[in-house]
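Chemist: Dropping a prediction and its sequence here:
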Amino acid sequence: MDFFAFFIVLLFVVWATWFHFLRQRSGAAKLPPGPYPLPIIGNILQLSKTPHQSLAKLSKTYGPLMSLHLGSMYTIVVSSPEIAKEILQKHDQAFSSRTIPAAAQAHDHDKVSMAYLPVGNEWRKIRKICREQMFSTHRLEESQVLRQEKLQKLSDYLQKSCDRGRVVNIAEATFITTLNLMSATLFSIQVTDFDSDATQEFKKTFEDLTNIVAVPNFGDFFPFLKPMDLQGIQRKSEFYFGKMLGFIDDLINQRLQSRGASSLKKNDLLETLLDLSQGSEYEFISIKVIKHMFLDLLFAGSDTTASTAEWAMTELLLNPEKMSKAKHELRTVIGENKQVQESDISRLPYFQAVIKEVLRCHPPAPLLIPHKSDYDVQIRGYMIPKETQILVNVWALGREPSVWSNPNSFEPERFLDRKIDFRGQDFEFIPFGSGRRICPGLPLADRMLPIMVATLIHNFDWKLEPGVKPEQVDTTEKFGQALHKAVPLRAIPIKP
């Protein structure tokens, strides 16, 4: 009873303080409109399991610049291209910081991660490494052969499944392929394989880690609860982060040993980083920094690309006329029974439109990584206070009726006569973000996603698993670090 009484008193004190703070804040500055917050919890109950969707609905009532109180975390939600441009371009410097969830603080990840580091000298040097040494056209061209080998393995796996009439779990196939594409580029190795028990364990570790980072955490909404770790999120994230960092650590140690025993060097990003770490300009690039950088790249590159490729296959199977157009273009330009090359994609305008339409309908990170204001900023006559969390709802931007006709329909043709790209300048279409915090791996994703989808459809026709009709395919979204299908797509490759 004593503890219960103490807890009730504590809640009352927190509520009274919060309510007083809210009244002072509302009276001192004109904040953007939003739903009225409940005591203590604020607007938390108005977020569903798919927050990008519930926030899009709320913005229809309260506008494209909307206030939310998530516990003690004041949040602004942006849902229009014009305001997204102001936030991410005009006031880019003011909103370049991040809100850091407790889960991302495991193993001090936030202190060395490019995704969470504040914009400063160290962050700029890491970005420079990514731009010049990791994702430059020259580097990506050099590692293209490694990626083609992994795509050939995907094609061989699909051929075996075709010969046996076997159902393919598209989510699993795309995950294995993207993970191996990333590991080939980063480490010159293949991490996993099709029909392997190790694959299932690796995939589960990925899913567990991405899920734990995305789970709403009371410790983030109510800082005084953080030390209690009521949901066990910090404990679990320490375990999962540690497991992945241990895996990466083993790969780095193996490379260091091989470098000492041989003068031959691998042509991959690990070799580049180890070389840079020995120079004076990048002396801060320690083994710890390299490990966490690779952790970012593996998760950002593998999970998001795999889920987007699965969405592409889903949309094409549900829209057979679009599938037919894409396959016809591939076969006309490239020919039958040939492996698609990365250089071929630029000659496939309709297929490029398909990829863009998938990214519009199913952006990999529907709310991006949250931004944070470093100081008070005026936007459209409203005050955005310092320390405000900023959510840019790119899912809502891609479905805005005033910008996109028939926004809920899958229509690649809309991109054929429209000069628009996803590189951060067209704010109605920013699946990879914009400004200085734009996804640094965009050049690699721009190669991996199209070439993998092309490999899936070029030499194979597809049908849904027995007993499933197109109208029965579940298209429910599962929110997380990436936007997954709640129910994995299963289909059978067949000979054309």
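Modeler: Everything's here; your move.

Chemist: going forward, measure contacts between C-alpha atoms and count neighbours the same way
Modeler: Fine.

Chemist: Next up, the contacts around Pro443.
Modeler: Listed by CA atoms under 8 Å, 6 or more residues apart in numbering, the contact set of Pro443 reads Phe135, Ser136.

Chemist: swap in the one 5 residues further on?
Modeler: Taking CA under 8 Å, 6+ apart, we find Met448 in contact with Thr178, Leu181, Thr305.

Chemist: what about burial for those residues, which qualify?
Modeler: Among these, those classed as buried by 16 or more other CA atoms under 10 Å are Thr178, Leu181, Thr305.

Chemist: in what helix or strand does the last one lie?
Modeler: Using DSSP states H and E, Thr305 sits in helix 304-318.

Chemist: before we move on, what about the first one?
Modeler: When secondary structure is defined using DSSP H and E, the element that contains Thr178 is helix 170-187.

Chemist: one step back: what's the spacing between the helix holding Thr305 and its chain's center?
Modeler: Relative to its parent chain, helix 304-318 has a centroid offset of 14 Å by CA atoms, centre = their mean, to the nearest Å.

Chemist: Please apply the same query to stretch 233-245.
Modeler: The chain centroid and the centroid of stretch 233-245 are separated by 19 Å under CA atoms, centre = their mean.

Chemist: Give me the buried positions along it.
Modeler: Ile233, Gln234, Lys236, Ser237, Glu238, Tyr240, Phe241, Met244, Leu245.

Chemist: returning to that earlier point: tell me the one of the buried ones among the contacts of Met448 nearest Leu38?
Modeler: Nearest to Leu38 among the buried ones among the contacts of Met448 is Thr305, at 38.1 Å by CA to CA.

Chemist: and the gap between that closest one and Leu359?
Modeler: 10 Å (CA to CA, to the nearest Å).

Chemist: this is the comparison structure:
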Amino acid sequence: MADFDAFLSFFVTCLVSTVLIWAFFKPACPKSHIPPTPFKLPIIGNLHLLSPLPHQAFHKLSSRYGPIFRVLLGSKPCIVVCSPEIAKEFLKTHEHVYLDRAQNSTADYLAYGSKDLVFTPYGPYWKFLKKIVMSKLLNGKTLDMLSSVRHQEINGFINLISKNAKVGEAMDLGKELMKLTNNVISIMLMGERCIETEDKGSDDLMKLVADMVHAAGNFNLSDYIWLFKSLDLQGLGKKAKKLRARFDIMIERIIKEHEEVRKHGGETKDLLHILLDIEQDESMEIKLSRENIKAFILDIFLAGTDTTASTIEWGLSELINHPNIIKKAIEEIHRTIGENRLLQESDIPNLPYLQAIVKETLRLHPAGPVIARESTEDSMVAGYHIPARTHIFINVWALGRDPNHWENPHEFRPERFQEKEKELDVRGQHFQMLPFGSGRRMCPGISLAQFMVHATLGAMIQCFDWKAGKDGNMPSVDMEEGFGLTLVRANHLVCLPVARLDPIPISM
């Protein structure tokens, strides 16, 4: 027995010594250093932890697992970031590793196999498209050239509101703002409004765009669960084929009409005309194909319609719930512009409080609540090993609510942008606020969106008082968020407009 006790004591001593020596001398293994991970289930991983509003679910998980954590969505490893400091590491310090968008098979198909600017992988082709966009399509000169389109459509929108106000009829502003932004984008792109034209064999472009946005925003199980990779369980693949076929027929007709006008020496004043010029330019280093043109047109519609409409809708919702703020905004507009003309884009620089309202709206209600990227190589970020082909979700919605950067982060208070945060902008340099992304892959349509949001929201509060509900008797507006590719309201904003100024002679 004594021999056994001695042997056991010797064995334990050797075992402990071996473990200590191994722990002390073992080589560093960064691959074992991964972010904290919630408990996962077989096959589905952490999918059970996600709600229909992933940005809210991620924010809730971050309170338990920290500002960076790892989730397994099906069989796909993903990193979630809810901290401005860590977001900066991904989007700036190590940007070269995270320039590709996270793959979405539905969006990829809708964009003609990622032949667009938004979803195509970073590389020579993407750089070529970005150069075209920034130098010819969405630059200051082109936006100025098309300013009359925006001015005319906003005037028409204000006139529509005036008609409703005169008869005391409430408006579904979610629907009407979508019509406005779709019409502006459609005229700027193709020279015609986004309406049904059955005589030309066309479709309702506005509804089609809405359906495509919804399809692209759906979570596709086949992208994340390897067992379902070859299956179309949700029918999204079938739906995407039908939607793109409809879009293709419509856009092909419009392109052919433009080409016919060009053959006879005519020239249309829109972005499609510029794209057709580029397609025929033999000096271009990369040839622009027909599918490239269609994919880019789709990009502009998907990125520039419901995002702008929802931002205006959120902004007015907040203003209705904060009468003291809307009163201050109206006083600024009347003091700066007067009551004899409608607010114009050129007035925006002289309206700092209106600018602060828009910034505060974008902070609390960013149109794109999550930035999705994919790593192209292994890297170390925030002290963690991030393998190649990992999806990265930057929770923009959470960044704008970080209590370490924002005082009373859930409070709508535009004055914060007139105080210590007044230097903060929305162009990707301040990582506690990234409504348009950051770096090389940030949204190229910032200027257009800013023009539309400021001018439309400003004109709406310049000319009208807004009362919530169909009968105008609701005490406040609900702020519940809805599901979608962009951050939309769960319920459209329905309001009764009451005219304060007569906008019809102003806008004529």
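Modeler: Sure, I can see it. Since the structure is predicted, the reported quantities are computational estimates derived from the model, not experimental observations.

Chemist: now, which of the contacts of Met448 of the first structure sits nearest Gly279 of the first structure?
Modeler: Proximity to Gly279 of the first structure was ranked across the contacts of Met448 of the first structure by CA to CA; first place goes to Leu181, at 28.5 Å.

Chemist: Could you list which residues are in contact with the alignment partner in the second structure of that closest one?
Modeler: If you follow Leu181 of the first structure across to the second structure using TM-score structural alignment, you land on Val184. With contacts taken as CA under 8 Å, 6+ apart, Val184 of the second structure has the following neighbours: Val149, Arg150, Glu153, Arg193.

Chemist: Same check on Pro403 of the second structure?
Modeler: Contacts of Pro403 of the second structure by CA under 8 Å, 6+ apart are Pro409.

Chemist: Just the strands from the first structure, written as ranges.
Modeler: For the first structure, strands defined by DSSP state E occupy the ranges 65-70, 73-78, 97-98, 168-169, 371-372, 377-379, 382-384, 389-392, 461-464, 477-478, 484-485, 490-494.

Chemist: With distance to Leu416 of the first structure and mean neighbour count added, can I get the ones you listed in CSV?
Modeler: Shown next, in CSV, are the strands of the first structure (distance: least, CA to CA, whole Å; neighbours: other CA atoms under 10 Å):
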stretch, distance to Leu416 of the first structure, mean neighbour count
strand 65-70, 31, 22
strand 73-78, 28, 23
strand 97-98, 36, 22
strand 168-169, 31, 17
strand 371-372, 33, 24
strand 377-379, 34, 15
strand 382-384, 38, 17
strand 389-392, 26, 25
strand 461-464, 24, 18
strand 477-478, 27, 15
strand 484-485, 27, 22
strand 490-494, 28, 21
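
Chemist: closest to Asn408 of the first structure out of those?
Modeler: strand 477-478 (14.0 Å).

Chemist: Onto which residues of the second structure does that closest one map?
Modeler: Going by TM-score structural alignment: strand 477-478 of the first structure matches residues 481-482.

Chemist: where's His94 of the second structure relative to Ile79 of the second structure, distance?
Modeler: His94 of the second structure is 15 Å from Ile79 of the second structure, by CA to CA.

Chemist: Ala309 of the second structure too?
Modeler: Applying CA to CA, the value for Ala309 of the second structure to Ile79 of the second structure is 30 Å.

Chemist: what sits against Ile43 of the second structure?
Modeler: Counting by CA under 8 Å, 6+ apart, Ile43 of the second structure has contacts Gly74, Ser75, Ile225.

Chemist: Let's see if you can find the most crowded of those.
Modeler: Gly74 (24 neighbours; other CA atoms under 10 Å).

Chemist: and the corresponding residue of the first structure for that residue, what is it in contact with?
Modeler: Matched by TM-score structural alignment, Gly74 of the second structure corresponds to Gly71 in the first structure. Neighbour list for Gly71 of the first structure: Ile40, Ile41, Gly42, Asn43, Ile44, Phe221, Phe222 [criterion: CA under 8 Å, 6+ apart].

Chemist: how about the helices in the stretch 151-300 of the second structure?
Modeler: Here the stretch 151-300 of the second structure has its helices, by DSSP state H, counting those that start in this stretch, at 173-190, 205-217, 221-224, 236-263, 271-280, 290-304.

Chemist: Save the ones you listed as JSON lines, and put in distance to Ser346 of the second structure too.
Modeler: Converted to JSON lines, the helices of the stretch 151-300 of the second structure look like this (distance: least, CA to CA, whole Å):
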{"stretch": "helix 173-190", "distance to Ser346 of the second structure": "18"}
{"stretch": "helix 205-217", "distance to Ser346 of the second structure": "29"}
{"stretch": "helix 221-224", "distance to Ser346 of the second structure": "46"}
{"stretch": "helix 236-263", "distance to Ser346 of the second structure": "31"}
{"stretch": "helix 271-280", "distance to Ser346 of the second structure": "22"}
{"stretch": "helix 290-304", "distance to Ser346 of the second structure": "21"}
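
Chemist: Thank you, goodbye.
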